[in-house]
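Trainee: Next come a sequence and a model predicted from it.
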Amino acid sequence: MLGNYSSATEFFLLGFPGSQEVRRILFATFFLLYAVTVMGNVVFIITVCVDKCLQSPMYFFLGHLCVLEILITSTAVPFMLWGLLLPSTQIMSLTACAAQLYLYLSLGTSELALMGVMAVDCYVAVCNPLRYDIIMNSSTCIWVIIVSWVLGFLSEIWPVYATFQLTFCKSSVLDHFYCDRGQLLKVSCEDTLFTEFILFLMAVFIIIVSLIPTIVSYTYIISTILKIPSASGWRKSFSTCASHFTCVVIGYGSCLFFYMKPKQTQAAEYNQIVSLLVLVVTPFLNPFIFTLRNDKFIQAFGDGMKHCYQLLKN
């Protein structure tokens, strides 16, 4: 029966509704956020690489988190911006759609794995400070980064493959600004209930597995901090984990809203709002979260700017 259907070979993305003036305002807003996101993360990465005072596991992991943030937002935002300028060009081939979805999901999964690793790093720093350099040595850090990336890219092969084994014959129009899986399932002419349920279970499994080390680590961290008698000791311990904890709350909060729902074909408006949170707002906020309350980084960045000024002056 399905053999009589012709599956779509390309999709037209509706993007954002509204007049040309509204589209220009949205373009200017999202372009500014995207530019600040990329520049902020790049500045953080360069500062960490150049300054010897920041050569520690915490900044090593934060640097990789910045790389992931740049890549995640770049999977969809440039195409979205182009579509806001020229709506008629929002056409994506089936192959490009699969590639975009795979990269977005894989990078997002790698980021969740990395946040779990960073939680363990915070635990070791607070609860076992004397053994920190031995446990979190350079070899261990490199290996956990490699494992995080590999797990992210391997875990999303089957979900994306299963999605694109469906036949898309209801429509070639996706009511979204990027190749959203929920919209793909919506335009499929097959019964996607079982596929949606399996994808939901996989999303739950990935999020819970990456969240377990975070929950366990912070349980021990809070228990250790509460035993510290001095207020200055409390502040120092909390500052060690403050940036990571804020990223965890924002990152996992977005995932819970976006992925952990049995019905993937959610309302397009809901998916677009949460997608903007994941692809635009969170990557924009993270560089500020990493730096604003990080005295060590601010000092290193200030020293770097002074050095650049001296070089330009001479």
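Mentor: Structure's in. What do you need?
Trainee: contacts and neighbour counts: CA atoms only from here.
Mentor: Noted.
Trainee: Could you tell me which residues make contact with the residue nearest the centre of the chain?
Mentor: Geometric centre of the chain, nearest residue: residue 108, 4.6 Å, by Cα atoms, centre = their mean. By Cα atoms under 8 Å, 6 or more residues apart in numbering, the contact set of residue 108 is 68, 72, 152.
Trainee: Turn these into a markdown table, including neighbour count, secondary structure and distance to residue 263.
Mentor: Below are those laid out as a markdown table (neighbours: other Cα atoms under 10 Å; DSSP: H, G, I helix; E, B strand; the rest coil; distance: Cα to Cα, whole Å):
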| residue | neighbour count | secondary structure | distance to residue 263 |
| --- | --- | --- | --- |
| 68 | 20 | helix | 27 |
| 72 | 23 | helix | 24 |
| 152 | 23 | helix | 23 |
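Trainee: quick one on the thing from earlier: so which helix or strand takes in the residue nearest to the centre of the chain?
Mentor: Secondary structure assignment for residue 108, by DSSP states H and E: helix 94-127.
Trainee: Mind listing what's buried along that helix?
Mentor: Residues of helix 94-127 classed as buried under the neighbour-count rule (16 or more other Cα atoms under 10 Å) are 94, 97-98, 100-127.
Trainee: Nearest spatial neighbour of residue 145, chain-adjacent residues omitted?
Mentor: In space, not counting the residues next to it along the chain, residue 145 is nearest to residue 114; the distance is 7.1 Å by Cα to Cα, 6 or more residues apart in numbering.
Trainee: quick one: the one you found and residue 63 touch, right?
Mentor: No - Residue 114 is not in contact with residue 63 according to Cα atoms under 8 Å; the separation is 11.0 Å.
Trainee: Residue 11: what secondary structure?
Mentor: Counting by DSSP: H, G, I helix; E, B strand; the rest coil, the backbone at residue 11 sits in strand.
Trainee: Run through the residues that contact residue 110.
Mentor: By Cα under 8 Å, 6+ apart, residue 110 lies in contact with 68, 148, 149, 150, 151, 152, 153.
Trainee: swap in residue 30?
Mentor: So residue 30 contacts 81, 280 (Cα under 8 Å, 6+ apart).
Trainee: Quick check: the gap between it and residue 76.
Mentor: With distances taken as Cα to Cα, to the nearest Å, residue 30 is found 12 Å from residue 76.
Trainee: quick one: contacts for residue 174?
Mentor: For residue 174, the contacting residues are 11, 12, 13, 14, 180, 183, 184, 187, by Cα under 8 Å, 6+ apart.
Trainee: Quick one: the residues you listed as JSON lines, columns for neighbour count too.
Mentor: Formatted as JSON lines, the entries for those read as follows, by neighbours: other Cα atoms under 10 Å:
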{"residue": "11", "neighbour count": "20"}
{"residue": "12", "neighbour count": "21"}
{"residue": "13", "neighbour count": "23"}
{"residue": "14", "neighbour count": "18"}
{"residue": "180", "neighbour count": "23"}
{"residue": "183", "neighbour count": "20"}
{"residue": "184", "neighbour count": "23"}
{"residue": "187", "neighbour count": "19"}
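Trainee: take the one below as the second:
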Amino acid sequence: MENENHTGLTQFYFHPLSPRREMQLLIFMAFLLMYVVSLCGNSAITLIVCTDHSLHTPMYFFLANLAALEVFYSSSIAPLTLANLLSGRKATISLVGCGTQMFFFIFLGGAECVLLAVMALDRYVAICNPLRYTLIMSWKVCVCLAAGSLGLGSLFALQFTTLLFHQSFCDTSEINHFYCDVMPVLRLVCGNTKSLEAIIFAATSITLTVPFLMICISYFFIVAAILQIHSAAGRHRATSTCSSHLTIVLLQYGCAIFTYCHTSSTYSPEQGQVVSVVYTFVTPLVNPLIYSMRNKELKDAFSRVLGRKFSLKSSLLSKIVFCHTY
């Protein structure tokens, strides 16, 4: 414990994604493109669901919440990462800033995991108990479930952040990552961290396992119900809505389990960075694409919104031309 420097440590350093300046700029352009597209896509889904009354159903309410979470989740990491890549200097972050970033991405990521379980429950009720769907999934229940996912996400974040940032950090303050993730920061803690690792591993396992088990159980009954549907159109509709959700579940939980369900001794910084790029930049990018390509109602609503905008613009243009002429 001779090297502990918790009270004197005021900032961390991020290990660069590449030592070459040309590669840093190339990574910056790729990350910027993915971030902008994901912002536009997820913001569009949120706005369309809010403005189109035909989408004011529990399924789209939860989808809009998921899209909004993706916007804030990627924004908790991407802007600082992009700024560090563009500057080309050795990037730093304060101790408080590191803890704040960790809190928000765990909070938003945890809320997403719980919300995906809520969405699976919503699909279970819609497919397995359609006659009582509107009664069970009332707006009061939907709001409580969405608020509950945020509440659990904040509890996860508070637990992990408080536990980690009450430790003593060594003199080596370089984080071998492009943001303040749990495992890279844990590797900077001084002394024997086995008990701390065990607590984090157990908490992470419970945090990920319980919602994932709920999703698996829901889909077990959903698949059984789909197999009993005689109509090909009804079977296709049920399968298409569930397949979009299931694809996002596999991406989200696959990356989270690969990253967090192991100890620091088995953690690979290089593999961790690759997986982190997937769930911080790629997953928020593909989520709106997966839902928009497979969902006819969402595409029709998007066309209606665009149609109204173009109609309004053409109407205003006609009035301007008329006034100018006369």
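Mentor: Looks like it arrived, so ask away. Everything quoted here is computed from the prediction, not taken from an experiment.
Trainee: what TM-score comes out when they're superposed?
Mentor: Counting by TM-score structural alignment, normalised by the length of structure 1, the TM-score of this superposition works out to 0.96. Behind it: 313 aligned residues with a Cα RMSD of 1.4 Å.
Trainee: Which residue ranges of the stretch 1-150 of structure 2 form strands?
Mentor: Under the criterion DSSP state E, counting those that start in this stretch, the stretch 1-150 of structure 2 contains strands at 11-14, 92-94.
Trainee: Can you tell me which of the ones you listed is nearest to residue 283 of structure 2?
Mentor: strand 11-14 (22.8 Å; Cα to Cα).
Trainee: list the helices and strands the closest one packs on?
Mentor: Helices and strands touching strand 11-14 of structure 2, by 3 or more Cα pairs under 8 Å, 6 or more residues apart in numbering; DSSP states H and E, are strand 92-94, helix 95-128, strand 174-175.
Trainee: I figured residue 187 of structure 1 was touching residue 172, is that so?
Mentor: Yes - checked against Cα under 8 Å, the pair residue 187 of structure 1 and residue 172 is within contact range at 7.3 Å.
Trainee: So which of the contacts of residue 110 of structure 1 is surrounded by the most neighbours?
Mentor: Looking at the contacts of residue 110 of structure 1 with neighbours defined as other Cα atoms under 10 Å, the largest count falls to residue 152 at 23 neighbours.
Trainee: ok, and the closest non-adjacent residue to it?
Mentor: With Cα to Cα, 6+ apart as the criterion, residue 152 of structure 1 has its nearest non-adjacent residue at 4.2 Å, and that residue is residue 110.
Trainee: got it, and residue 263 of structure 1?
Mentor: Ranked by Cα to Cα, 6+ apart and with sequence neighbours excluded, the top spatial neighbour of residue 263 of structure 1 is residue 196, at 6.7 Å.
Trainee: Let me know how buried the one you found is, in neighbour terms.
Mentor: Here the neighbour count serves as a burial measure; for residue 196 of structure 1 (other Cα under 10 Å) it reads 21.
Trainee: I'd like the distance from the host helix or strand of it to the chain centre, please.
Mentor: Using DSSP H and E, residue 196 of structure 1 sits within helix 193-226. Between the centre of helix 193-226 of structure 1 and the centre of its host chain there is 16 Å, according to Cα atoms, centre = their mean, to the nearest Å.
Trainee: so how much does it differ from structure 2 once superposed?
Mentor: On superposition with structure 2, the average gap between helix 193-226 of structure 1 and its aligned counterparts reaches 0.8 Å (mean Cα distance after the TM-score superposition for structure 1).
Trainee: Helix 94-127 and that helix, what's the angle between them?
Mentor: Going by axes from the mean of the first three to the mean of the last three Cα atoms, to 10 degrees, helix 193-226 of structure 1 is angled at 20 degrees with respect to helix 94-127.
Trainee: Give me the next element, helix or strand, following helix 193-226 of structure 1.
Mentor: helix 231-258.
Trainee: Where does that following helix end up in structure 2?
Mentor: The counterpart of helix 231-258 of structure 1 in structure 2, using TM-score structural alignment, spans residues 232-259.
Trainee: after superposition, how close is the matching stretch to structure 1?
Mentor: After superposition onto structure 1, stretch 232-259 of structure 2 lies on average 1.4 Å away from the residues it aligns with, using mean Cα distance after the TM-score superposition for structure 1.
Trainee: Stretch 122-142 of structure 1: which residues count as buried?
Mentor: Burial within stretch 122-142 of structure 1, assessed by neighbour count using 16+ other Cα under 10 Å, is assigned to 122, 123, 124, 125, 126, 127, 132, 135, 136, 141.
Trainee: Tabulate those in JSON lines, adding columns for distance to residue 51 of structure 1.
Mentor: Listed next are the buried residues of stretch 122-142 of structure 1 as JSON lines, based on distance: Cα to Cα, whole Å:
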{"residue": "122", "distance to residue 51 of structure 1": "21"}
{"residue": "123", "distance to residue 51 of structure 1": "25"}
{"residue": "124", "distance to residue 51 of structure 1": "23"}
{"residue": "125", "distance to residue 51 of structure 1": "21"}
{"residue": "126", "distance to residue 51 of structure 1": "23"}
{"residue": "127", "distance to residue 51 of structure 1": "27"}
{"residue": "132", "distance to residue 51 of structure 1": "21"}
{"residue": "135", "distance to residue 51 of structure 1": "23"}
{"residue": "136", "distance to residue 51 of structure 1": "19"}
{"residue": "141", "distance to residue 51 of structure 1": "18"}
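Trainee: Pick the one among those closest to residue 289 of structure 1.
Mentor: Within the buried residues of stretch 122-142 of structure 1, the smallest distance to residue 289 of structure 1 is 16.0 Å, found for residue 122 (Cα to Cα).
Trainee: mind checking how far residue 240 of structure 2 is from residue 247 of structure 2?
Mentor: With Cα to Cα as the criterion, residue 240 of structure 2 and residue 247 of structure 2 are 11 Å apart.
Trainee: Which one's more surrounded, these two?
Mentor: Comparing residue 240 of structure 2 with residue 247 by neighbour count (other Cα under 10 Å), the higher total belongs to residue 240, at 16 against 13.
Trainee: Return the residues in contact with that one.
Mentor: Taking Cα under 8 Å, 6+ apart as the contact definition, residue 240 of structure 2 lies against 294, 295.
Trainee: Let me know the distance separating it from residue 26 of structure 2.
Mentor: With distances defined as Cα to Cα, the gap from residue 240 of structure 2 to residue 26 of structure 2 amounts to 36 Å.
Trainee: What of residue 130 of structure 2?
Mentor: Look at residue 130 of structure 2 and residue 26 of structure 2: by Cα to Cα, they are 50 Å apart.
Trainee: just residue 225 of structure 2 next, same as before
Mentor: 48 Å.
Trainee: who has more neighbours, those two?
Mentor: Neighbour tally, residue 225 of structure 2 and residue 26, criterion other Cα under 10 Å: the higher count belongs to residue 225, 16 against 13.
Trainee: nearest residue to residue 239 of structure 2 other than its sequence neighbours?
Mentor: Once flanking residues are discounted, residue 239 of structure 2 sits nearest to residue 226: 7.6 Å by Cα to Cα, 6+ apart.
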